[in-house]
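S.K.: what would the 3D arrangement of this be:
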Amino acid sequence: MTGYAIVLASEEFERVQAVSMIGSVAASSDVPVEVFVTMNGLNAFEKDTVENLDFEGGRVAEAMLAAEDQQSPLFTEQLEKAKAIGPLSVYACEMAMDVLGNDLDDYVDVFDDTLGVSGFLNRAQDKQIIFV
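M.R.: Coordinates of the predicted model:
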């Protein structure tokens, strides 16, 4: 196997943040990563949600978002930096976007493109798949 394919189907802040951390560490180590954001995972990437820091989450999310010094960069910033230094791609699920009536303009600018499930599985065929 060469790399990771991460399926993010949750809008929970801790999960989204974990995907960005795992993906960025792998990509900075030159390990290819494909992230597929689907179902409720897309909610965390909506522009209004990110601008207002209006995320779903538990105690860790509350602590991280309340910290004035933001010890860890927000997942959007972390993904952007990782894409600049290593092999990381982020895709939005076409089907979930259709159901929500959204297009890429409704989301922060971290997505490389949209994909359907079959397109993602084609890209993930030689990678270890991780579901979050």
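
S.K.: hey, let's count contacts and neighbours off CA atoms from now on
M.R.: Will do.

S.K.: surely residue 35 forms part of a strand?
M.R.: Yes. According to DSSP: H, G, I helix; E, B strand; the rest coil, residue 35 belongs to a strand.

S.K.: now show me the structure for the sequence below, then we'll compare the two:
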Amino acid sequence: MINYFSKYKFIFYLCNLILLLEYLYPGSLLGCIIFNNCTIQPQLTSDFIISTNHFYSFFILSVVGFLTYIKANQIIYLSIYLIFLSFLLEIMHYIIPNRSFEYPDLFGNLAGVILPIVVRLIFKKNENFKN
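M.R.: From the prediction side, this is the model:
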């Protein structure tokens, strides 16, 4: 599985493109496709403290990114990129029509990035401990 993603980096780039289109579209792109109504946002699960849709989006992007880039220096740059992207895309909602900046969305973005980072660090530390 890891070799598959590292050989085909276009999967990570495609996930980035889809995320950018989804976030920068004025209104709900998924609502336009699924419900034929751009004002309705599909909700996968109910929100708790953070926006679950945002969490799922960034979690998938982060996991695909960590499976694509394996080297330690690439992981550092990828982590910085994903955290920066989560802030930037949510801040862009200030200027995009029919979108609004919300802290639960921002925290969902960050949680979707930070959870895979923490899990990867735990696995890496466990791997080093075994050796």
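
S.K.: where does the TM-score land?
M.R.: The TM-score (TM-score structural alignment, normalised by the length of the second structure) is 0.27; 63 aligned residues with a Cα RMSD of 4.8 Å.

S.K.: max-length helix in the first structure?
M.R.: helix 13-28 (DSSP state H).

S.K.: that one vs strand 33-37, what angle?
M.R.: 160 degrees (axes from the mean of the first three to the mean of the last three Cα atoms, to 10 degrees).

S.K.: for helix 13-28 of the first structure, name the packing helices and strands.
M.R.: Contact here means 3 or more Cα pairs under 8 Å, 6 or more residues apart in numbering; DSSP states H and E; on that basis helix 13-28 of the first structure packs against strand 4-8, strand 33-37, helix 59-66, helix 75-85, strand 88-93.

S.K.: can I get those in TSV with distance to residue 24 of the first structure and mean neighbour count?
M.R.: Shown next, in TSV, are those (distance: least, Cα to Cα, whole Å; neighbours: other Cα atoms under 10 Å):
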stretch	distance to residue 24 of the first structure	mean neighbour count
strand 4-8	11	23
strand 33-37	9	26
helix 59-66	18	14
helix 75-85	5	18
strand 88-93	8	23
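
S.K.: mind putting these into TSV with distance to residue 48 of the first structure?
M.R.: Below are those laid out as TSV (distance: least, Cα to Cα, whole Å):
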stretch	distance to residue 48 of the first structure
strand 4-8	19
strand 33-37	17
helix 59-66	15
helix 75-85	13
strand 88-93	17
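
S.K.: coming back round to it: name the residues of the longest helix of the first structure that are buried.
M.R.: 13-17, 19-21, 23-24, 26-28 (16 or more other Cα atoms under 10 Å).

S.K.: so how far is residue 129 of the first structure from the residue nearest to residue 88 of the first structure when sequence neighbours are not counted?
M.R.: Nearest non-adjacent residue to residue 88 of the first structure, counting by Cα to Cα, 6 or more residues apart in numbering: residue 33, 4.8 Å away. Distance, residue 33 of the first structure to residue 129 of the first structure, using Cα to Cα, to the nearest Å: 10 Å.
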